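[1] for reference, the sequence and a predicted model appear below.
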Amino acid sequence: MLTHAPASKHLSFKRPVLIALVFAVTASDILLFDQQDGLNVFLWFLTVGLCLLLAARRGLRKETVILALLVLGAIAPLIETPSWQAVSVAAVGLLLLSLSTSDLLPNAPSAIPAVAARVLLKVPARFLRGIGRVTLPRPDSVYRNGFGRELRLWIMPLIFTLIFVLLFASANPLIEKALASISLDALLALFDTERILFWSMMAGPIWILLRPRLARCCRKKQNEAEGQAQSRLFNEPSLLRALILFNLLFAVQTVLDVTYLWGGVELPEGMSHAEYAHRGSHPLIVTALLAGLFVLLALRQDASGPRADLIRRLVYLWIAQNILLCLSAILRLDLYVEAFSLTRMRVAAGLWMLLVAVGLGLIILKIFLRKTNAWLLATNAASLLVLFYAIAVTDIPAYVASYNLTHAREVDGNGEPLDIDYLTSLGPTALPAIDAYLDTPGAESRDLILFARLKQQRSYLFSRVDRRPRDLRNWTWRMHRLEKYLAARTSVE
């Protein structure tokens, strides 16, 4: 249930929250500071999640435990490799767990994106307020309770203890000798400026997760203003005429794509399918996005009557044509890749086109099922997270390397020449694809220069794997599989 925490004019550090904060920052130092990304990122997210459970406002409830198990699944792709997609999914999981442990998670899933946005909107104000509390003098009443009072109570005892130690050292040679033998270098090494800055940077986001706050919203006035603007700009007669024109215009583009892309009809002289594909893929996606935005702005949920039913049918037809355009854009991209090789950005472009098509399909469902814009936002966010999750557990660089080595001009006589520099930039996971090419019968005699360069780049990528730290914190499942593959290959050779 979504509830609001009581307002407080001072930082209230209750003991479980303080323990969780200190433990999480300490774990951040051990796992992340000056370390190469690997299993440590997964362990950090796991540690912060456990700290959130420890600092739950009202103890652990059944719903929170179930969500924690789902969050564990959300951070699991970090074991494969800590890509930014995996980190994004894990961060969303932690945010949901933070809302649940703070009694801010709404019952309706469609309301979750709005609540998450309010938490993020509150972050800058909390950050500035926190800096002010640390740097500006505050009245004593502010620190009557909580961490500030506890800290002040320790200052005097520590100062006098230090004075007594120094006096005892001057009076007792044994104490003086014992103090002289204590090396503070290791302790002082922990307090360099870079490390303290790292602690501060980690403590802020962790504290926000431990105790999230919601920004105020004025949704009622905003909805009224949007409704007035909508009725003035998108009245039924103008909307009906616009949809008729849009459907006719899109029908022309659809017929052309069906004829030349799906039907395989020869293009006019001087134009290749690759050029036709390259010219159209990205503009068509922009067109589909604008179409979706137009529908959301123009279509009123409460409209009824014969004219409204006709408008809905025209909207269905128009969105269906946009989905077909997205599929045409994917086919255009496939033709372009066939002619000019594959890159990670082109894979991302194809996935983006697929995501846009899914979003348009969700708009049709929204209209047909009479769902709210909050539902549409939540389902699109869920689609994005599912896509990120799939990318996080897929070795896309290895796939790109395998595709390019299989379809290069030097191999099958078509397409672009193999870009060895780009192949190397894909990283060590390209090694199995390179080995597959080098093991191909006749590869050396077919192109001696290419064979020699690939052997050279293989040695370079192998050395990168060999120089990797063997610390458990830097371990990833993807690199573990690669190391096992290379060890098996080396033993065979």
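    Received it, and whenever you're ready, just let me know what you need.

[2] going forward, measure contacts and count neighbours with C-alpha atoms only.
    Fine.

[3] can you tell me the element the spatially most central residue of the chain falls in?
    Nearest to the mean C-alpha position of the chain, counting by Cα atoms, centre = their mean, stands S88 at 2.4 Å. S88 is part of helix 84-101, with elements assigned from DSSP states H and E.

[4] roughly how far is that helix from the heart of the chain?
    9 Å (Cα atoms, centre = their mean, to the nearest Å).

[5] kindly report the same for stretch 349-359.
    The answer for stretch 349-359 is 17 Å, by Cα atoms, centre = their mean.

[6] buried sites along that stretch?
    Buried residues in stretch 349-359, defined by neighbour count with 16 or more other Cα atoms under 10 Å: A349, G350, W352, M353, L354, L355, V356, A357, V358, G359.

[7] between those residues, which sits nearest P441?
    G350 (33.4 Å; Cα to Cα).

[8] for that closest one, which non-adjacent residue is closest in space?
    I330 (5.9 Å; Cα to Cα, 6 or more residues apart in numbering).

[9] tell me how many other residues surround the one you found.
    22 (other Cα atoms under 10 Å).

[10] pull out the buried positions in the helix or strand encompassing E483.
    Taking DSSP H and E as the criterion, E483 maps to helix 477-492. Of the residues in helix 477-492, R478, M479, L482, E483, L486 count as buried by neighbour count, 16+ other Cα under 10 Å.

[11] what does that helix rub up against?
    With contact meaning Cα atoms under 8 Å, 6 or more residues apart in numbering, helix 477-492 is reached by I79, E80, T81, T429, V465.

[12] filter the residues you listed to the buried ones?
    Neighbour counting with 16+ other Cα under 10 Å marks I79, E80, T81, T429, V465 as buried within those.

[13] how far away is the third one from L60?
    In this structure, T81 and L60 are separated by 31 Å, where distance is defined by Cα to Cα, to the nearest Å.

[14] the structure to be compared is supplied as follows:
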Amino acid sequence: MKKNLFVFLSILIIVAFTSLFYSNSIGINLCLFEFLIIPLMIYVNKPVRFNYLSIILLIATFLTAFMTVIIHTPWTISINILLLLTLSTALMYSGFRSYVHVFIESIIRLFTAHFPALSVHRKRRKTSSKSGQMFKKLFYYVFIPLAFLIFFLILYLSASSSFYKQVEPLVTALIQWLENFNLKIIWYIIAGFLIANIALRKVRPIGLYQHDRLSGDQLLRKRKKQYYSYLRTSTLKMQYLSAVIIFSVLNVLILYFNIIDIVYVWFFQWDGSFLKEFVHEGTWVLVFSIFLSAMMVLYFFKGNLNFYSRNKWLKRLTYLWIVQNVFMALSVIIRNYWYMHYFGLAYKRIAVFFFLMLTIIGLISVFIKINRLKSTFFLWRINAFALLLVLVFTACINWNTFIARYNFAHYNQSFIEYKFLAGLDDSALPFTLKTDTELNHIDSVQQNTMPFNTHMDYFWTGKEYQKVMQSKKTKFIKRYQTLNFLEWNVADYITYQRLKE
């Protein structure tokens, strides 16, 4: 890209970013900015050779940009910005197939994109560029003399009151000018400049790009020299026997554990006691054990043991181990279900479901890797793609309203934690605001239904909740009435209209 074009497009992005976001909260302005910057990224990287990953990233970025206006949650905004960053990398380096590689390269570009010396378009060392000479002159002729001037001025002002009186009007005027000068807009201009660099400047990739292009899904056998053949066969046999013993013992152990889970988890009845330990500690320990199990399988099947002619029984034991771990993941889902049944929905409880879904996908991909002799690159590619789809899906749902509606609809069986519900996003206000009569009824039902004291100091009462929610409603209405066009979003608009009814 020519330097003049880069400068022009950078100025365009800086002006657009500053105009849209200066003194404005995020609203429709984010969507408008992305509808400007994405076509610019496609233009400067033409001809772009789209593959399935770059097409999905493009669609996902536009979709989540649209959803930032519709549901306007911090999670949606965060995922959209992440997708925009990775899309810029996918457009610059056509041919990426693994999202995890695109993500890592994007994180590196956050820092390297601001250094012209790393640009792929930069020519090999000329004597010295005009811009470099200009910065040198500014440094030696302006900044260094100015630094000495300020330093000695401060010394002289401290040493002589007469000198201070003579210079005081000038110093006062300078201080007033600095106070009136809008430093905030400078930060927006700098942010726009950094965004322009990330979006437009193509720097040399760190190596993942070539690794991604050269990697394949199929596992290749590595053959060593002939005089190592006996030693290699002996080592493989030892690894095989060790793996068979390990997976035989562990399969028996996990079978016993799964049987106990069926009895005590699948048909669980809560007596008001150990539910926190049952779910929180138990869930994450089991998730860690499943992850460790997958790593152990990959360790044994990382090399030529995949091609060992007598590995039939090891594969069978490994398949059984993977299936039992999938069953364990289903048991963890049931643990989480019971916790939600008695304590309602929350962000982390929903996240556990998606995390376990990705875990099951990971275990299935490990099964395919062993059965079809796939490479580690295949695992990274498939699981990173699954993660991408899950992130996009979760960014398209307003979980605040979903949680509020579900929890209050199930107050007769699930504990209503007022403190948590009061902290939900403003878009949930139409569903979290209740009358005094409704709250009194909920409190009485909760006291009779829950097998513990719901009036403990930690828990809010309906009166405390009502006081906080009325204050939250007032603040939201005041905030909404001060929004301008660029800060507008559908979620706040619908909430405001419902609160007016």
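    Yep, that arrived. Just so it is clear, the model here is predicted, and its values are computed rather than measured.

[15] sorry, back to before: show me the contacts for the counterpart of the residue nearest to G350 of structure 1 in structure 2.
    Aligned by TM-score structural alignment, I330 of structure 1 pairs with I333 of structure 2. Contacts for I333 of structure 2 were tallied using Cα under 8 Å, 6+ apart; they are V352, F353, L356.

[16] which strand or helix spans the second one?
    Taking DSSP H and E as the definition, one finds F353 of structure 2 inside helix 347-372.

[17] quick one: that helix aligns where in structure 1?
    The aligned range for helix 347-372 of structure 2 is 344-369, by TM-score structural alignment.

[18] now for Q166 of structure 2, how many residues are close by?
    So Q166 of structure 2, with other Cα under 10 Å, has 11 neighbours.

[19] what about P113 of structure 1, neighbour count?
    19.

[20] over to F152 of structure 2?
    11.

[21] please give the element, helix or strand, for it.
    Here F152 of structure 2 is assigned to helix 144-159, by DSSP H and E.

[22] okay, buried residues for that helix please.
    L157.

[23] just checking, what packs against it?
    For helix 144-159 of structure 2, the elements it packs on are helix 161-180, judged by 3 or more Cα pairs under 8 Å, 6 or more residues apart in numbering; DSSP states H and E.

[24] what element comes up after the helix it packs on heading to the C-terminus?
    Heading C-terminal from helix 161-180 of structure 2 (DSSP H and E), you reach helix 183-200.

[25] how big's the offset between that next one and structure 1?
    Aligned to structure 1 and superposed, helix 183-200 of structure 2 gives a mean residue distance of 2.9 Å (mean Cα distance after the TM-score superposition for structure 1).

[26] tell me how far the residue in structure 2 sticking out farthest from the centre lies from L153 of structure 2.
    Outermost residue of structure 2 with respect to the C-alpha centroid, by Cα atoms, centre = their mean, is S162; its distance is 60.2 Å. Relative to L153 of structure 2, S162 of structure 2 is positioned 13 Å away (Cα to Cα).

[27] same check, this time on R109 of structure 2
    42 Å.

[28] T61 of structure 2 too?
    Following Cα to Cα, the distance that separates T61 of structure 2 from L153 of structure 2 is 53 Å.

[29] so P469 of structure 1, which of the three states?
    At P469 of structure 1 the chain is in coil, as set by DSSP: H, G, I helix; E, B strand; the rest coil.

[30] ok, it - how many residues close by?
    Neighbours of P469 of structure 1 (other Cα under 10 Å): 12.

[31] find out how far the helix holding F353 of structure 2 is from the centre of the chain, if you would.
    18 Å.

[32] just give me the match in structure 1 for T474 of structure 2.
    So T474 of structure 2 corresponds to S463, using TM-score structural alignment.

[33] for the stretch 301-450 of structure 2, what spans make up the helices?
    For the stretch 301-450 of structure 2, the helices defined by DSSP state H, counting those that start in this stretch cover 312-343, 347-372, 376-395, 399-409, 418-422, 429-432, 436-449.

[34] mind putting these in TSV, distance to F193 of structure 2 included?
    Compiled in TSV, the helices of the stretch 301-450 of structure 2 are given as follows (distance: least, Cα to Cα, whole Å):
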stretch	distance to F193 of structure 2
helix 312-343	46
helix 347-372	35
helix 376-395	28
helix 399-409	34
helix 418-422	39
helix 429-432	38
helix 436-449	52
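
[35] most tightly surrounded among these?
    helix 429-432 (a mean of 21; mean count of other Cα atoms under 10 Å).

[36] relative to structure 1, what is the average displacement of that one?
    Counting by mean Cα distance after the TM-score superposition for structure 1, helix 429-432 of structure 2 comes out at 2.6 Å.

[37] equivalent range in structure 1 for that helix?
    Taking TM-score structural alignment, helix 429-432 of structure 2 hits residues 431-434 over in structure 1.

[38] how much space separates M134 of structure 2 from S128 of structure 2?
    M134 of structure 2 is 10 Å from S128 of structure 2, by Cα to Cα.

[39] what of I13 of structure 2?
    From I13 of structure 2 over to S128 of structure 2 (counting by Cα to Cα), the distance is 28 Å.
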